[in-house]
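1. Just to be clear, the model below is a prediction. Sequence and coordinates:
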Amino acid sequence: MNAGAAAPRIAVIGAGFLGSALARGASRRDLAVTVIGRSDPYGLGDSASPSGAVFVPGYGAERLPEVLRSGVDVVVIAAGGRFPVPSGSEPAEDVIGTLSLVIPVCELVRAESPGTAVVLLSSAGGVYAVGTERKRESETAEPTSPYGMSRLTAEQYLAYYGRVHGLRTCALRCSNVYGRLLPRTRGQNVVSAAFRSALTSTPFTLHGGGRQIRDFLHVDDFVRGTLDLLTGHRQLPRIVNVGTGVGHSVAEVISAVEAATDSVVPIVPGAAAITDRGRLVVDTALLRSLIDFEPLGLAAGVALMAREVAEEAAA
């Protein structure tokens, strides 16, 4: 939104890690936010919750029409498909789950509220191939997993609805977002896995010797960057990288977690897959041209996560 414009009303589809964090962040800014989700693992709908978000139980886009009719400026898709590791054994289910959400959302917005923007939380790690240079939005996408393929296909559908039907669409290619302990079944988030190993003394499976380099973004910076984009600009580029622009190895992550928790992460070696190799760091020049963005460094972000995990355990 431009200066002087009304604050956007936001609908988030998906109440998981990113969707719930985005909703809480929007509420802290006094933005009107509605979350549609099959479940509410982080208690957005709890009457005692300070989030201020409205939680609407529902599967996929089935409750979106009534939410749109109540007035929504931006729909954020924070759900759909499988997680990275399960997608490898269920590629058809992954793409079906992704597109069976993205396409109906676009069709409903087109029919019910064509002025509403549609924003997809995509994956930089899923879409880009490893390489020595930071990955720009103009980079040719070369997914190496079904998860990445489904995200790229969803991005292309968004571009189609923008090009042919005039919808305002944007894919945010998020780097590796961390900041909360996540279920092991997700098969992603090396920071969360390292924390669990440090706190429980269970072995951490280190693939590829820990030399692979990735871009790790604290969830608070993800929320701040995303909301600054949504509140600061009516028309966003088709694709925007959201990351730090700085790479760290998995071995550095483990060292940071050990320092923050004053614990040892027990290591067991694991075989390296194609997704466990090389360097993948995003270029954030476009993001920084749109908003003022200075994310936390890895050590500071991991230390913040350690404090919050300790506070949750104490509570």
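-> Done, it's in.

2. can we go C-alpha only for contacts and neighbour counts from here?
-> OK.

3. need the contact list for residue 83.
-> Applying CA atoms under 8 Å, 6 or more residues apart in numbering to residue 83 gives the contacts 147, 186, 187, 188.

4. roughly how far apart are the second one and residue 17?
-> Meaning residue 186. With distances defined as CA to CA, to the nearest Å, the gap from residue 186 to residue 17 amounts to 11 Å.

5. ok, those two, which is more surrounded?
-> Remark: of residue 186 and residue 17, residue 17 carries more neighbours, 19 against 12, as counted by other CA atoms under 10 Å.

6. I'd like to know how far residue 182 sits from residue 89.
-> 21 Å.

7. about what we covered before: from the contacts of residue 83, which land in strands?
-> Counted as lying in strands by DSSP state E, out of these, is not a single one.

8. now, which of those residues sits nearest residue 106?
-> Relative to residue 106, the closest of the contacts of residue 83 is residue 147; by CA to CA it sits at 20.4 Å.

9. Surely that closest one is in contact with residue 87?
-> Yes. Under the criterion of CA atoms under 8 Å, residue 147 lies in contact with residue 87, with a separation of 5.6 Å.

10. Give me the more crowded residue out of those two.
-> In terms of neighbours (other CA under 10 Å), residue 147 is the more surrounded of residue 147 and residue 87; the figures are 26 against 21.

11. which residues sit in contact with the more buried one?
-> When contacts are counted by CA under 8 Å, 6+ apart, residue 147 touches 81, 82, 83, 84, 87, 88, 91, 94, 95, 126.

12. one more time with 6 Å
-> Shown in contact with residue 147 (CA atoms under 6 Å, 6 or more residues apart in numbering): 84, 87.

13. What are the boundaries of the helices in the stretch 151-300 of the chain?
-> For the stretch 151-300 of the chain, applying DSSP state H, counting those that start in this stretch gives helices covering 190-200, 219-232, 250-261, 285-290, 298-314.

14. Take this one as well and set it beside the first:
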Amino acid sequence: MKVLITGGYGFIGSFVGERFYKEGYKVFILDNLSSGNQKNVTFPHKAYELDVADKKCDEVFKSNKFDVVIHLAAQVSVAASMEDPLLDSNTNILGLVNMLKLSSKYGVSKFIFASSAAVYGMNENTPLLEDSACDPVSVYGINKHIGEMYCRKWTEMYGLRTVAFRLANVYGPRQSSVGEGGVISTFLTQINNGKEIVLHGDGSQTRDFIYVEDVADAIFRSVTADDTGVMNLSTNQESSINELIDVLGANQPLQGILRREKRPGDVDKSVLDNTRAKRRLDWIPMYSLAEGLEKTAQWYQETIAEKEQEQESEAKKTILWFRSWDARPYIENILAFVLVIFATVGTVNSGVFDLKLIYIVLIGAIYGTKQSLLSVILACGLFIGESLHNGRDVVSLLYDANVLFHIAVYFIIGIAVGYSIDKRNRDVLSKELQRQAIEEKYDFLKDIYNDVLLVKQELQQQIVNSEDSFGKIYNITKELDSLEPERVLQKSVKVLERIMKSDEIAIYTMNQNGSFLRLMAKSNKAGFDLPRSLKMSEHAYLTELMTMKKIIVNKELRHDMPLIAAPIFDKGKMVAVVTLQQLGFENFTMYTQNLFQVAVQLISSALSRSLRYLNSTQKDRYLEDTSILIPAYFSAMVKNKRDAKQQLNTDFTLLAVDSAQMDHHTLSAYIASSLREADYMGMDEAGDVYIILSNSNEEEANIVIDRLGRLGIASRIVQEKDQDRFSLKDGVYA
């Protein structure tokens, strides 16, 4: 995935880029460096030094095919917008329109625009909602509001999915001391420079300060969310400038406050409601003002310390260079040359041994090319000096082939020896570096192995001990594997209650023709009443579950559907629906949704296995050619129903049937036509036939009794105290 961040070298842009890079995106930055700083970005990226209104941006979009565009490039100073409205409009309007045009032209899937709380103007009906009236009082605010309208219209006209974030006062490391949200950085710069704080106005004006990493987190989440439109990005906490100064003064000494008149265009009161962003993005601000200020102040102090260190290092560079300079080779070279002079002065050159050449070879062999060239120059000087001493003149030397030959030989030998020695030294050094690198890699991998081993052991303990880990989920759901389908569904309610920490779980099963669902099991919570059946045609979300085959989340919090619902499929057919009706707001997160989905998938696997088991034992369960359960399976079914009633408050009614008038085959055929798919027929060891009416009370049971009576079949309700006889003990009826 490719993301383009305009203004990516700026304060907010650098943090946004870091977040996307850590999430695996390939990051591109478009910045004219008018206010951005390349040092803000240390992660791998590709950059274009262009203005957002530049026509060359077309080539950037065309060649890269971005998936997401984060438009942060802007003129951010309210005061500057009032002084030069044309400059503000060129950047904040024309640049935005160019980015929108190119995004729609080259298939960008999501466009994020950084708007501002300045669009609300002097509206003091705080906290301000996205639907609150916008009446900006500065050119900056006006242009941001116009930018929002451009984004909305681009969505309507071209289908470009856009989100406009109305940012509160963003602060944090890397922020310059200018701009709408720069009051904190301005104050910290003044404090750390030992100057007075310059306060415009009386300090009673309020702001909603939000830490930059919280902003970056929200922007990233908005890319994967389906929502578009305008959202406030804030903490929903109001702080006055005077309160801000008090917090800063509590952590470091102040030199005083220099009060000045209020600047034109400044808003008196500003705090934004962030409910929409929280719900739509599954996001909350993580940093309080105190925590954010602590991190910001620490960064400013570290930055000042780094600048001081840079100044000190510049002063020490010359001294360090002299200290690092190794004079020994030069000294030894000169000493060797002096020895050659003493050895050659007053002697006659035999023509066999040339001490100067030997000197060049030795120096080159010991020290390499640099000293070899120096020795060549010295040897040539000595050779020319000897010639002049012997009565030759300079002009004649220039035309003497023998002299030129000697000088050429000195240079060739010196360079050849020096180069060969340097090459050998480089090869040796390279091998040594390779050896060291291998050793370091080995040590590094060994450390990683030990760390991974330690982390693995810790994770194993966490998986065993964590309440909501997948290991714990697996252990919880594993108890369902050996149970029958109805037992699986009943146990699943308890399993989900433990995993989801909710006492409003329900499971509905689908009938054969797929027209309605019947409540099979639900949480045993007082007052938790649900419909006993649901018609598919009356609930759109059920149809969506069947067609989409995935979890549905009730983000609109509609009252006619559960909070979360997930289908259970077997052999491509939806056989059940699991619903979570209510959940605490603090737990309504993406993590919880994923947890629910994983748990339902494990339950679905358990149910599928039990259904396969049921199909494979179908002939063994029923009296031949009937729908009547044989005594062993009927007793187990009664036990399941009684357990479900005790644990989950799931009703059932047991009817005794007068079977003396008909044989079992005829009786089964008559009764089956009057029962639902969720009901059962069975017999005891004496051959008496009974009916289990699932999720039915005595009033509903009487309707079935009347229906059977019209067929000539007498039946009666078996009271709970008389049901103990159906319990099996060691395979024998009690």
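-> Cool, the structure landed. Everything numeric in this text was worked out from a predicted model, so none of it was measured.

15. Settle it for me: which of residue 182 and residue 89 of structure 1 has more neighbours?
-> For residue 182 of structure 1 versus residue 89, the count of surrounding residues by other CA under 10 Å is larger for residue 182: 19 against 12.

16. what about the spatially closest residue to that one that is not a sequence neighbour, distance to residue 198 of structure 1?
-> Counting by CA to CA, 6 or more residues apart in numbering, residue 192 is the residue found nearest to residue 182 of structure 1 once chain neighbours are left out, at 6.1 Å. Per CA to CA, residue 192 of structure 1 is found 10 Å from residue 198 of structure 1.

17. do the same with residue 259 of structure 1
-> Between residue 259 of structure 1 and residue 198 of structure 1 the computed distance is 10 Å (CA to CA).

18. Show me what residue 656 of structure 2 lines up with in structure 1.
-> Using TM-score structural alignment, residue 656 of structure 2 has no partner in structure 1.

19. quick one, what contacts residue 656 of structure 2?
-> So residue 656 of structure 2 contacts 690, 715, 716 (CA under 6 Å, 6+ apart).

20. what do you get for residue 301 of structure 1?
-> residue 218.

21. Show me what it aligns to in structure 2.
-> Taking TM-score structural alignment as the criterion, the aligned counterpart of residue 301 of structure 1 in structure 2 is residue 292.

22. Can you tell me how far residue 282 of structure 1 is from residue 139 of structure 1?
-> 10 Å.

23. quick one: which of these two has more around it?
-> Comparing residue 282 of structure 1 with residue 139 by neighbour count (other CA under 10 Å), the higher total belongs to residue 282, at 26 against 11.

24. That one -> structure 2?
-> With TM-score structural alignment as the criterion, residue 282 of structure 1 matches residue 272.

25. so its match sits right up against residue 127, yeah?
-> Yes. Using CA atoms under 6 Å, residue 272 of structure 2 is in contact with residue 127, at 4.9 Å.

26. mind listing what residue 291 of structure 1 touches?
-> By CA under 6 Å, 6+ apart, residue 291 of structure 1 has no neighbours at all.

27. which residues in structure 1 does the longest helix seen in structure 2 match up with?
-> Among all segments of structure 2 classified by DSSP state H, the helix with the greatest residue count is helix 401-465. Correspondence between helix 401-465 of structure 2 and structure 1 is not established for any residue, with TM-score structural alignment as the criterion.

28. neighbours of residue 499 of structure 2, just the number please.
-> Residue 499 of structure 2 has 21 neighbours, counted by other CA under 10 Å.

29. Would you mind giving the secondary structure of it?
-> Going by DSSP: H, G, I helix; E, B strand; the rest coil, the secondary structure assigned to residue 499 of structure 2 is helix.

30. ditto for residue 85 of structure 1
-> helix.

31. before we move on, the earlier item: got the helices of the stretch 151-300 of structure 1 as a markdown table, with distance to residue 109 of structure 1 columns?
-> What follows is the helices of the stretch 151-300 of structure 1, written out as a markdown table (distance: least, CA to CA, whole Å):
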| stretch | distance to residue 109 of structure 1 |
| --- | --- |
| helix 190-200 | 35 |
| helix 219-232 | 17 |
| helix 250-261 | 40 |
| helix 285-290 | 25 |
| helix 298-314 | 36 |
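
32. Of all the ones you listed, which one is nearest residue 55 of structure 1?
-> helix 219-232 (18.3 Å).

33. Against which helices or strands is that closest one packed?
-> Packing partners of helix 219-232 of structure 1 (3 or more CA pairs under 6 Å, 6 or more residues apart in numbering; DSSP states H and E): none among the helices and strands.

34. got the buried residues for it?
-> Neighbour-count burial for helix 219-232 of structure 1, counted by 16 or more other CA atoms under 10 Å, picks out 219-232.

35. from the residues you listed, which two are the most distant?
-> Longest distance between any two of the buried residues of helix 219-232 of structure 1 is 19.5 Å, between 219 and 232; criterion CA to CA.

36. Confirm residue 76 of structure 2 sits in a helix?
-> No. Read with three-state DSSP, residue 76 of structure 2 is coil and lies in no helix.

37. right, and it touches residue 178 too?
-> No. With contact defined as CA under 6 Å, residue 76 of structure 2 does not count as touching residue 178 (8.0 Å).

38. Compare the two and say which one has the larger neighbour count.
-> Neighbour count, other CA under 10 Å: between residue 76 of structure 2 and residue 178, residue 76 has more, with 21 against 17.
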